[in-house]
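Please find the sequence and the predicted model below.
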Amino acid sequence: MTSRWAVIGLWLLLAAAMLPLQGPLQSRAADESDTFLARGSESAEAKRVIEAHFRAGSESAAVIAYFREGGITSDDRLRIADDMNRICAAGTIPTLKSVGSPYGLACGDDDPLDLSPGGPGLLTSSDASVALASASLTDDSTPVAEAAAATIRSIVPSPDGDKSGLRAWVTGEVGFEADRSEAVKTIDETLLLVTCGVLILLLLAIYRSPLMALVPIFVVGVAYVVAGGSTYLLVRAGVTTVSGQSTAILIVLMFGAGTDYCLLLVARFRDELRRTADVDAAIRRASERTAPAILSAGAIVVAAMLVLVVADYNATREMGPILALGIAVMVVAGLTLLPALLGVLGRRAFWPAVPRVEERPRPVAPLWRRVGQLVQRRPALVAAGVTALLVAGALGNLGGREPLDFSESFRSPPESVGGEQLISERFIPGRAAPVELVMPYGDREAVLGGLTSGARTAVEEAYLFAASVPKREGGESELALAQAYLKLEPFSDAATDAMPELRRVAREAAGGERVLLGGEVPEAYDTREALKRDNRIVVPLGLLLILVILGVLLRAVVMPLYVIATVILSFGFALGVSSLIFTHVMGQPASDQTLEQFAFIFLVALGVDYNVFLLARIREERVRASSTRDAVVTALERTGGVITSAGLVLAATFSVLMALPLESLFQVGFVVALGLLVDTFLVRALLVPSLAVLLGERNWWPGSPVT
């Protein structure tokens, strides 16, 4: 008893030490300025060079789009000029560099763009209904963007308009960053509250005990605090980066998988309490029986997450160590803190449904008896039927889906998206997202001329944004920075597809000298290519590691192979059916570029993870049964309830992501939740047991089922 209290005390002390680090972790996660870049890409290099060599490159800008139907009036011009002066005098934007409009520079240094009415035609629309003002900042961090956007929006008219009907949207890099930060700011709090609420309701339904509904949540909560604090220490040490997306997935993964690990031990503990009056013996036997399965399941998820560190895409790569650490901490807590709590609480943990010692084992639930009989009598028919259904659903992937652009990345488009759409409609299409070019200073005219001289390129015009003469690192070359505006809608597939041609033309015009293209459109292209490369590495490497772990766990080759195959089938079904639902039911034909990769990693790792519980029980029962067929049926009947409960808990946890404002997280939550439900009710309950019955003793090749 003393040792149990010591374990509980140590975990509480560790959690108390890590709790103050949760705030700093969220502050780090809020800055996502480099999260969605591809490592080693040209666009990432362009951003680095611009920030290192150009004063303007380390800045960010808020673009204010003023709009009046019928045209900007003289009174509107006075209002705009007054707004610019108020922004200059606000004093709440310490990093403010300059503020200007088409009607003059309000404050700050000379702007590199010509701000006069007769300038390059980039600040007033052709129908005179839109005027673009800007506020440049010397800092492009997320907190600065949030503060600047809040100040500017408090001064200028709202998108709904002022009393005179003049309307304004704050957009540009500052507006985008502020709106995205606002969308993810409350994600962790929302996820924690909703996830805990959903899990408590499910656990109450499963155990009909208020205390047992809270114990797993307490264990996972303590583990999450420790994992979060440890993550911050890794980030501070420079081992990894962190974003709001990563912390959101960490919450879902830890609470979903962690609760399931707890369920496995709790269910076995309750069974043992029905066999013996000795609580110590019950918790000891329950731990001994479930620890190998929990360790193996956790190892599979940790291995799958660590594979992500080889990815080139920053948002994917940073998740690897963070999620692996979270699951590792959760496994340790599940094998130490949970048994200690259960040992202290004893039978009281299940009040009012307290388990009593029973002379005979409880009969199998009627549902799982019927499922076991179906699998035993018609294994080939069941396997063929489920496989056909999964293959049919996977055919939904044949249609293909275009990638989400920025305007589609929010469930409810914020102000910055409305401003971007207004600019795209009234100006050069590429004005909303210019391409940035870094080139040798002496080649600037040739490059800009080459990009705008022929219809073969997608560039409408190239405008010299800034010229500077700093030394390139390690060389003597002088550099120039320019902006190019595309003829194409910058967030379209056509614009993304045009990037290789633009880069080729720019290099040829520079005589083979290095020209870097950066900005949102080149970043979208580089992200797409990086994800393709990542999938060619992450997917096979992840499958190989999981296969090895399964082989070691089961001491067999055949069973791991078909388990992996069935989980891949359920992934294909979930992605295909989700694609059809997104496109034809929800009216969203685009998907986040990371959806396939994240869905694959989570569904394969977690799908195999929970198949481990069934397979471990099959091996355990095989020692006592006369044949593998009998062992499969017995294991299915005995574990069907708890494993299905675990699958429901995990699916419900991932479905919480659907309540968040970001489309990417909504889609991940939908696909993974659907895949887990399919895996729970079709793959794990029917397909895997049917295949195991069909193969019989061959499941264990080349080993022996009883060794």
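Yes, it's here. Model, not experiment: these values are computed from the prediction.

C-alpha only now, for contacts and for neighbours.
Fine.

Packing partners of the host helix or strand of residue 391?
Using DSSP states H and E, residue 391 sits within helix 379-394. Judged by 3 or more CA pairs under 8 Å, 6 or more residues apart in numbering; DSSP states H and E, the packing partners of helix 379-394 are helix 558-584, helix 688-695.

can you do 10 Å?
helix 366-377, helix 558-584, helix 688-695 (3 or more CA pairs under 10 Å, 6 or more residues apart in numbering; DSSP states H and E).

Which elements pack onto the following helix or strand past it?
Downstream of helix 379-394, the next assigned helix or strand under DSSP H and E is strand 402-403. Here strand 402-403 touches strand 590-591, going by 3+ CA pairs under 10 Å, 6+ apart.

What segments of the stretch 101-250 of the chain are strands?
104-108, 130-137, 167-171 (DSSP state E, counting those that start in this stretch).

most packed of these?
strand 167-171 (a mean of 27; mean count of other CA atoms under 10 Å).

From the chain's centroid, how far away is it?
29 Å (CA atoms, centre = their mean, to the nearest Å).

With stretch 676-692 instead?
From the chain centre to the centre of stretch 676-692 is a distance of 27 Å (CA atoms, centre = their mean).

ok, and here's another one to check against it:
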Amino acid sequence: MFEYSFRKIAEFSSRNSGKVIIAWIVIFLLMAPAATLLFKETSYNIGSSIVPSTSMAQEASNYLSSEFGSSGTGSSGGNNSSFVLVTNNTNINSQPVTSSLISMISAENSYLKNATGSSNITSVFSIEKSTLLSVSSGMKKELNSTYALIGSINHQATQLNSSLNGTAFLEYGIPDYYRSELAKTPNKSDAYNYTISFIKNESLPPFELNYFNNVTHFFNKTKLSRENMSKSINETLSNNSFQEFMFNAKNSEILGLMESINGNLTLTNFNNPASYDPYAYRFVTSSLITALSGNTSLQNFVTSDLNISMAELVGDSFNLSQPAVSEQILPLSVSFVYNGFQKTLYMNPEIQLNPSKSIVTGYLTMLNGSSSINKTVDSEMTGNGFKDYPVIPTSYVYHQFVGYNNATLVILISTGQNLTTSQVNQIYTIAGNYTSQVPQANFYVAGTSAVDNQLATESLDGMIKALVIGIILSVVIVGIFFRSIYAAFLPLAMFGISAVVAMGINGLLYKYLIHGTVSFITPTLLLILLLGLVSDYVVYIMSRFRRELRRGNPKAVEDSGQWAGNAVFTSGLTVALSYVVLYISHVPIFSDSGITNAIGVVVAILAANTFLIAILKRAGPKAFYPSKIHSNAKIPLEHTMENVADFVIKNKGKLVVVFVIAALFGSYVYFITPTNMDVFNLVPSSSGIQAIEVVNDSFHGDFFDRGYVVMKFQSPLLSSTGNNSTEMERVTSVENQIMNTSGISEVFGPTMPYGYYVPFNLTGIPDSQKSTYSSQINSFIGKNSSFAVIDFQLSNLAWVSTSSHTVKTMAASLSSGDSSVYSVYVGGETEGLNNAYSFTASAFTKMVPILIIAIFVVLLIQLSSALTPLRLIFMVIASVVIALSISYGLIYYMEKLPLLIFLPMFVFITLLAVGLDYDIFMVSRVREDVLKGISDQEAIKTSIIENGGVIITLGTILFATFGSLYFSGIGIIQEIGIGLAFGVLVDTFISWPFFVPSVMLILKRFNWWPSRIRERKN
């Protein structure tokens, strides 16, 4: 329909060839700086780019961000860090391993501070060091206080016991000495003088003489016996004159002491340890307890900090030697402090004392003699394995950083900026330097920053490999077809122009208008598609140009532009429309390639119909140098294609039957083969992916990609009076529901803040720990307390089919809850993948009809026929289904690889348009001859003979180009490449030469219905 319009375009480009060439060169130079923008606007974060904006996962993500902050919740551990270093086969209970890892982390930290200006590395060692420094400071302080207190009490006990012992000697010893002297001599005066002399020699206190005189006064009136001496002592103590004397002499305390001794000891046992020691213990300790209990702060320190009674403190201090030495005081101090910290850390959800008492008390002993806590902590950490540290994290904290095998570590690195590839590599190199110290160790870099850098590098490398291979194959195939060096490189030159201009336009579009990013596969798909299509368009137009030159046509350029240029426009327009439909569908990962590819195709059409025409006008037959143009020379593969045409004419019915059978079998394979969204199994097994797999194996599940459930209640969970018990019980019910779902290993939420149930009213939690529990509980409750979040960890990797099934089952179960009370939103990587799959499948079923209608309208206008467009579309779809069934057999059934739903979607959309190219080229050629009055059969035969060689060449180029995607090394792109390559192969070598002409031969004049094309002979 637009043949004459394209003739005018060809005539304009031919007439102004120099200007057209210069214009394209100027456009090329203007777009060149912007061509790199698309790479800068490329996202390599698969997880963030795959979730549909209207999905539940995205809605959950929005709530998580607005209500709980970008850092996530209390259970997130290392999930949100932009850079992660993972170590494996590094058992931290081994002292050499621990020492090496601490040195490695220090080296990494030093490097990052120098390279980026700041560095914050969080690991189980940094947590341990911070904890041990804090606890050691408290231990040291408590140890010093306890040591001083025990020493003071022991000193007082020593003094009091000495006084008690001396008083007992005065009270019983002196009188008994007198009695024994009387037993030796009957002269009382001599006995008295001997005793007085003894008193003076012993330097006894002055009141002793008065006491002795009173005792002898009473005793001398009786018979010589101990019993009478005891009575005399009692009479003395109760004598008013003696008591008055003691009060006047300010010895009332001693009098009380003497009365106590008199009430508990006797003259016969006062110097017997078996009798004296128990009494002395009772008297001294009770006296000191009474004295010390009046000190409130001391009482609190003993009972609260040391978790002992005052009686235990005083009694144990008394039982030391009197006076006690440091070697005795220190162990008792250590024991008391250990006991105190057992209480202090009781039910602490984050830190605990080592279960081995000897390890803790040994550390306390060392701490006592330390002048620097920092040095002591450093020495303790490097000199022992983790299990021998005195204070250790609880299981909850420990397993945020260390796997259950104690040998896999997650080290979080934050620098405040994205790390470059060279910096990431240097971090990896520093870690690798320590493999000599830990021979079995493996190190992996992971996290957003690392994975993005790795995927960027691998994508770029893969794109370059695919392009290089595609370009080489294209040049070789075109060179062989035209037997020309010049012609071989002309498609490459056209590709260079089209690629730079298309990349520049797309880069500017995304940077300044769309303000978004494209997925990592978009540049590769754009460039490979352009390489294939541009090569096809150029070869098709040049082939027509060569044919016209051989015919001696003076208007060879103009006729080529009129007929071949129009065919290129028609096929290119269908391709562009296909990708526009893909773009507006908003399919994850691939939709942005829709607009970029559409722009690229439009640029290729414009370049082919203007720039190429201008070059051909200027070059003329020299475009095929060194080949020469001979009049009426044979077209490549003409004889072969003539045989094919005759075979098709003779066996058209059989071929249609074969086509139908192949289409039906292909449909069967297509519909029974499952597809999925297992994206991560089809990206290169980089260090980042390996890290995730290693962590999954040792952390009881996918630690990095924990899922979550956001609950939105009609009423708040918190109020000024406390927790809303009704709503909190509903939260507990949902937590249990999630925990009981097969395939889920851990759950964290408002009533499972540390992975185990904690009463929301904190019943049974010590007062000293309630603030810690409360803070953790509140981290799972939103800024608006009507929101709560529950985190869950899957037993398997988030992207595998088992996890997908687990989350589907859980989501379905949760959705059955009372929606009038609360709403549930499931989020996380797995739910995002599930949503992406459902969205893509739904979009796919909507896109195909839209695309069919759009292509039908274009072909209806171009071909002035209603039946032929329908036939073309149906046959291309059948070819695509056959090609996909072959791809499925290779990828899924033979290689046992997952089939992404993107494969059939992208292949359908691309080949529904690209696959029509060759059919359009054929139909356009047939229509051209029919318009000139040739019969349908002759026109079809001529089209096969004349177009066969060029279309097989075009198909081979496109097959080689799309097939080169296999060498990208990226599974997603490889699958797409395989599907596209087989699609082109089926269309080029089976459908186009055999099935399409067979159907056209059967339809005959109905090919052009309802148009009466023979009445419009030109």
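Nice, thanks for sending it over. Small disclaimer: the values here were computed from a predicted structure and weren't measured.

what TM-score do we get after superposing?
Here the superposed chains carry a TM-score of 0.90, computed using TM-score structural alignment, normalised by the length of the first structure; 694 aligned residues with a CA RMSD of 3.2 Å.

circling back: mean distance of the helix holding residue 391 of the first structure to its aligned residues in the second structure, please.
Average distance, helix 379-394 of the first structure versus aligned residues of the second structure after superposition (mean CA distance after the TM-score superposition for the first structure): 2.5 Å.

What is the longest strand anywhere in the first structure packed up against?
Longest strand in the first structure, counting residues (DSSP state E): strand 459-471. Here strand 459-471 of the first structure touches helix 42-53, strand 435-440, helix 444-452, strand 478-486, going by 3+ CA pairs under 10 Å, 6+ apart.

Just name the most buried of the ones you listed.
Buried most deeply of those, by mean count of other CA under 10 Å, is strand 435-440, with a mean of 24.

Can you spell out which helices and strands pack onto that strand?
Looks like strand 435-440 of the first structure contacts helix 42-53, helix 444-452, strand 459-471, strand 478-486, helix 499-509, strand 516-518, helix 520-554 (3+ CA pairs under 10 Å, 6+ apart).

tilt between it and strand 478-486?
150 degrees (axes from the mean of the first three to the mean of the last three CA atoms, to 10 degrees).

Next, format the helices and strands packed on helix 379-394 of the first structure as TSV and append mean neighbour count and distance to residue 320 of the first structure.
Shown next, in TSV, are these (neighbours: other CA atoms under 10 Å; distance: least, CA to CA, whole Å):
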stretch	mean neighbour count	distance to residue 320 of the first structure
helix 366-377	17	37
helix 558-584	22	20
helix 688-695	24	29
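
Indicate which one of those helices is closest to residue 181 of the first structure.
helix 558-584 (25.2 Å; CA to CA).

And the closest one against the second structure, how far off on average?
Relative to the second structure, helix 558-584 of the first structure is 1.4 Å off (mean CA distance after the TM-score superposition for the first structure).

still on that earlier bit, tabulate the helices and strands packed on strand 435-440 of the first structure (TSV), appending distance to residue 102 of the first structure.
Listed next are these as TSV, based on distance: least, CA to CA, whole Å:
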stretch	distance to residue 102 of the first structure
helix 42-53	26
helix 444-452	24
strand 459-471	16
strand 478-486	18
helix 499-509	30
strand 516-518	26
helix 520-554	25
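
These: which one's closest to residue 103 of the first structure?
Comparing these against residue 103 of the first structure with CA to CA, the closest turns out to be strand 459-471 (19.0 Å).

Please state the offset of stretch 457-466 of the second structure from the chain centre?
24 Å.

Report the contact partners of the residue nearest to the spatial centre of the first structure.
Per CA atoms, centre = their mean, the C-alpha nearest to the average position across the first structure is that of residue 245, at 4.8 Å. For residue 245 of the first structure, the contact set (CA atoms under 10 Å, 6 or more residues apart in numbering) comprises 29-30, 32, 35, 184, 187-188, 315-316, 319, 662, 664-665.

Return the residue of the second structure aligned against it.
Alignment note (TM-score structural alignment): residue 245 of the first structure maps to residue 521 of the second structure.

between the helices and strands packed on helix 379-394 of the first structure, which one is nearest to residue 155 of the first structure?
helix 558-584 (38.8 Å).

Which strands or helices does that closest one pack on?
Packing partners of helix 558-584 of the first structure (3+ CA pairs under 10 Å, 6+ apart): helix 379-394, helix 520-554, strand 590-591, helix 595-624, helix 663-678, helix 688-695.

okay, the ones you listed in CSV with distance to residue 193 of the first structure next?
CSV is the format used below for these (distance: least, CA to CA, whole Å):
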stretch, distance to residue 193 of the first structure
helix 379-394, 34
helix 520-554, 32
strand 590-591, 27
helix 595-624, 22
helix 663-678, 16
helix 688-695, 35
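
what about the helices in the stretch 101-250 of the first structure?
All helices of the stretch 101-250 of the first structure, identified by DSSP state H, counting those that start in this stretch, fall at 142-155, 172-185, 187-207, 210-236, 244-273.

okay, now the alignment partner in the first structure of residue 698 of the second structure: neighbour count?
In the first structure, the residue equivalent to residue 698 of the second structure is residue 426, according to TM-score structural alignment. For residue 426 of the first structure, the count of nearby residues is 16 (other CA atoms under 10 Å).

What sits closest to residue 426 of the first structure if chain neighbours are left out?
Computed as CA to CA, 6 or more residues apart in numbering, the closest residue to residue 426 of the first structure that is not its neighbour in sequence is residue 125, at 5.7 Å.

re earlier: the helices and strands packed on strand 435-440 of the first structure: which one's closest to residue 163 of the first structure?
Checking those against residue 163 of the first structure by CA to CA gives strand 478-486 as the closest, at 34.7 Å.

got the angle between that closest one and helix 520-554?
Interaxial angle of strand 478-486 of the first structure relative to helix 520-554 (the same axes, to 10 degrees): 90 degrees.

ok, the match of residue 698 of the second structure touching residue 129?
Yes. The criterion here is CA atoms under 10 Å, and residue 426 of the first structure meets it with residue 129 at 8.3 Å.
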